[in-house]
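**Q** sequence plus the predicted model coming up.
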Amino acid sequence: MSFYDLPAWKTSSFNGFKHKYLYIRSSDSSKPVILFLHGFPDGPLGFSATIPYFIHAGYGVLAPELLGYGDTSKPEEIQAYASKNICYILGALLKHENIEEKIIVLGHDFGSSLAARFVQFYPDLAKGLILASAGYSPPGKPFDPDVINAVLSPITGYENVGYIKFMSRPDAAQIIEDHFAAFVALGYAESQVWKERLCPTGAMEKTLKEDYICPMASWVTDDWKRDIAGFILHTGLEAPARWYQALVQGVHIPGEEGLNPNIGIPTLFLQTTEDAVMTGLFTPEGQAPYFSDFTSKPFKTGHWIFAEDPKGSATAILDWFKEKNF
């Protein structure tokens, strides 16, 4: 049975939007629900190989298609993608499903920053936080790719986030759709390829317009390539690209003013050491001062840790759960 054939998928309408999500209750009443928050462009599919380990261990699973993805609503207003609004929706989802016990929030890519913001907006709703690939940044700060590249490039030897300048352009979605095969190959290429073909300013657009098919990572199977391409095509690119526009335009900043930058619940950071985008951007040493209880676990994977090493990543999380008595 494929991930999207599971009978636990639901579609509900609340807060003015339609929402699709996977919800499986905890089979062990002593164990909490894990809220899985995805990034771009894979949606909950990026967790599909990892989620079964948590179900088998008795934990509940709540994995929404976030705003702009899959069959969830795709508002055109950029303000709808502000962190405060998305977190409010997630809180409403918990209430809609009558989830009253404190949850564990797990985020990857864009979902990592969202996970951190959720526990800051709603500190009484979560007992643990997991950040994967992308780490923690304090709330209310602007995101300027040029500034980040200028700081990191002398350290890494290349620009890490130049692609975000392209992704935040209004024409990016159409360019990707016009060169879709090249986009899928680039997105799931070996990390070394990203250093040349994705990360530097202008590289992503050039790669797409050349219709260059990058060598894909060794873990990518034909089934994965089919499933991820199908999900992205079903979603479309225009709405997911609004997450990048919201990031660069700083729509989050007003709503995040006044949030406590420190997080007082146990937090696990899964550091993807071969991730060309995140290298140097999120270090354990830079994040630890914001947390009262911080654990970092390095993984020798690229960006897509839960697809590349589902067993290893799940085992590390479950071991941490035991340590924290979750």
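**A** Structure's in. What do you need?
**Q** C-alpha from now on. contacts and neighbour counts both.
**A** Fine.
**Q** OK, contacts around residue 162?
**A** By C-alpha atoms under 8 Å, 6 or more residues apart in numbering, the residues touching residue 162 are 145-146, 149, 198-203.
**Q** buried among these? Make that a PyMOL selection.
**A** In PyMOL, this line selects whichever of those come out buried by 16 or more other C-alpha atoms under 10 Å:
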select buried, resi 145+149+198+199+200+201+203
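**Q** make TSV from the contacts of residue 162 and add secondary structure and distance to residue 286 to it.
**A** Shown next, in TSV, are the contacts of residue 162 (DSSP: H, G, I helix; E, B strand; the rest coil; distance: C-alpha to C-alpha, whole Å):
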residue	secondary structure	distance to residue 286
145	helix	19
146	helix	20
149	helix	17
198	coil	25
199	coil	22
200	coil	23
201	coil	25
202	coil	29
203	helix	28
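**Q** in stretch 130-148, what counts as buried?
**A** For stretch 130-148, the buried set under the neighbour-count rule, 16+ other C-alpha under 10 Å, comprises 130-140, 144-145.
**Q** and here is the other one:
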Amino acid sequence: MPQHRELPVNGITMHVAEEGEGPLVLLLHGFPESWYSWRHQFGPLAAAGYRVVAPDQRGYGGTDRPDDVDAYTILHLVGDVVGLIAALGEREAVVVGHDWGAPVAWHTAQMRPDLVRGVAGLSVPPMPRGSVPPLVAARRRFGDDFYQLYFQQPGVADAELGRDPRAAFRRTLVGLSGDAVPPSSRGEGFLGAFPDPEELPAWLTEADVDAFVEQFDRTGFTGGLNWYRNIDRNWELTAPWQDAVITPPALFVTGDRDLVRGFSPPNLFELLPGALPNLRGVHDLAGCGHWTQQERADDVNRALLEFLDGL
């Protein structure tokens, strides 16, 4: 079972869950999640001889939630990873990220390859820095109703998701999974795209929903949403890394029913070696949706252990 503690990291206090001894493996969650999204990875990775640490990232769970939206840029998030490695008394780590955690992992490996023994991204591939700000491109491609644009409005999505966190988690966790049933019509807001499920799929229990609800009942959703409110700012800040490749050994895991596939280039798998010249493996999980390490824990654990053991 993972142990919990708080550490001073990059000017904030960060809550971490950790288990095992050996080479450090950092597990970075996405939105709207927490360390708990990696619950199935702790035991197998620790048993294989790794020190597994999953933080609540900035704005989430037991970690500080700065009020300033500008405190959630990609440079802050990479800085948190760099600071966490040092706070743990380590000199390097394998950095694994899912959803929003994946861009943090990719950018950490790109900006600080000296600290990254290996990098793995789940769901979200490394995205090239385009010629225009991402939200401009998203509006052109997907229209004004695209969820990332909706998330830009201060307080709006925060209130929608916070009105009933249990319904929000049941609807999004099932609705974005490989077990989702497409709705007959779309309602308003973000949650309007996802019907309230009559029952949970086998990979998700009511106790799991309880764990997420307990955290977000306490913290709200604004911290996580502030990551989205820096998307265009991140584009500005990462200009010095235009066309820079990610050099550490890399792994990519995705599901063929993940909505992120709809945002990615159709020739995604052909493009990956260009961004990841030391790509060691790609796993495309049939029937898997967005919540990769929760929906397909055994497959993800096998992929991670094969990658880790090869470093």
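**A** On my side now, so go ahead. These figures come from a predicted structure and were not determined experimentally.
**Q** TM-score them against each other, please.
**A** After superposition, the two chains reach a TM-score (TM-score structural alignment, normalised by the length of structure 2) of 0.86; 300 aligned residues with a C-alpha RMSD of 2.7 Å.
**Q** related to what we said a few turns ago, could I get the buried residues of stretch 130-148 of structure 1 as a markdown table with secondary structure?
**A** Converted to a markdown table, the buried residues of stretch 130-148 of structure 1 look like this (DSSP: H, G, I helix; E, B strand; the rest coil):
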| residue | secondary structure |
| --- | --- |
| 130 | strand |
| 131 | strand |
| 132 | strand |
| 133 | coil |
| 134 | coil |
| 135 | coil |
| 136 | coil |
| 137 | coil |
| 138 | coil |
| 139 | coil |
| 140 | coil |
| 144 | coil |
| 145 | helix |
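**Q** closest one of the residues you listed to residue 304 of structure 1?
**A** Using C-alpha to C-alpha, residue 133 comes nearest to residue 304 of structure 1 of the buried residues of stretch 130-148 of structure 1, at 7.8 Å.
**Q** any idea what the closest one aligns with in structure 2?
**A** Per TM-score structural alignment, the equivalent position to residue 133 of structure 1 in structure 2 is residue 123.
**Q** what ranges does the stretch 1-150 of structure 2 have for its helices?
**A** Secondary structure of the stretch 1-150 of structure 2 (DSSP state H, counting those that start in this stretch): helices located at 42-47, 74-87, 101-111, 134-142, 147-150.
**Q** equivalent range in structure 1 for the first one?
**A** Using TM-score structural alignment, the residues of structure 1 aligned to helix 42-47 of structure 2 are 51-56.
**Q** average distance between that stretch and structure 2?
**A** Compared with structure 2 after fitting, stretch 51-56 of structure 1 deviates on average by 0.8 Å (mean C-alpha distance after the TM-score superposition for structure 1).
**Q** outside of that stretch itself, list whatever touches it.
**A** Contacts to stretch 51-56 of structure 1, defined as C-alpha under 8 Å, 6+ apart, come from residues 24, 26-27, 60-61, 311, 314, 318.
**Q** re the thing from before, including distance to residue 248 of structure 2, could the helices of the stretch 1-150 of structure 2 go into CSV?
**A** Formatted as CSV, the helices of the stretch 1-150 of structure 2 follow (distance: least, C-alpha to C-alpha, whole Å):
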stretch, distance to residue 248 of structure 2
helix 42-47, 20
helix 74-87, 15
helix 101-111, 7
helix 134-142, 26
helix 147-150, 30
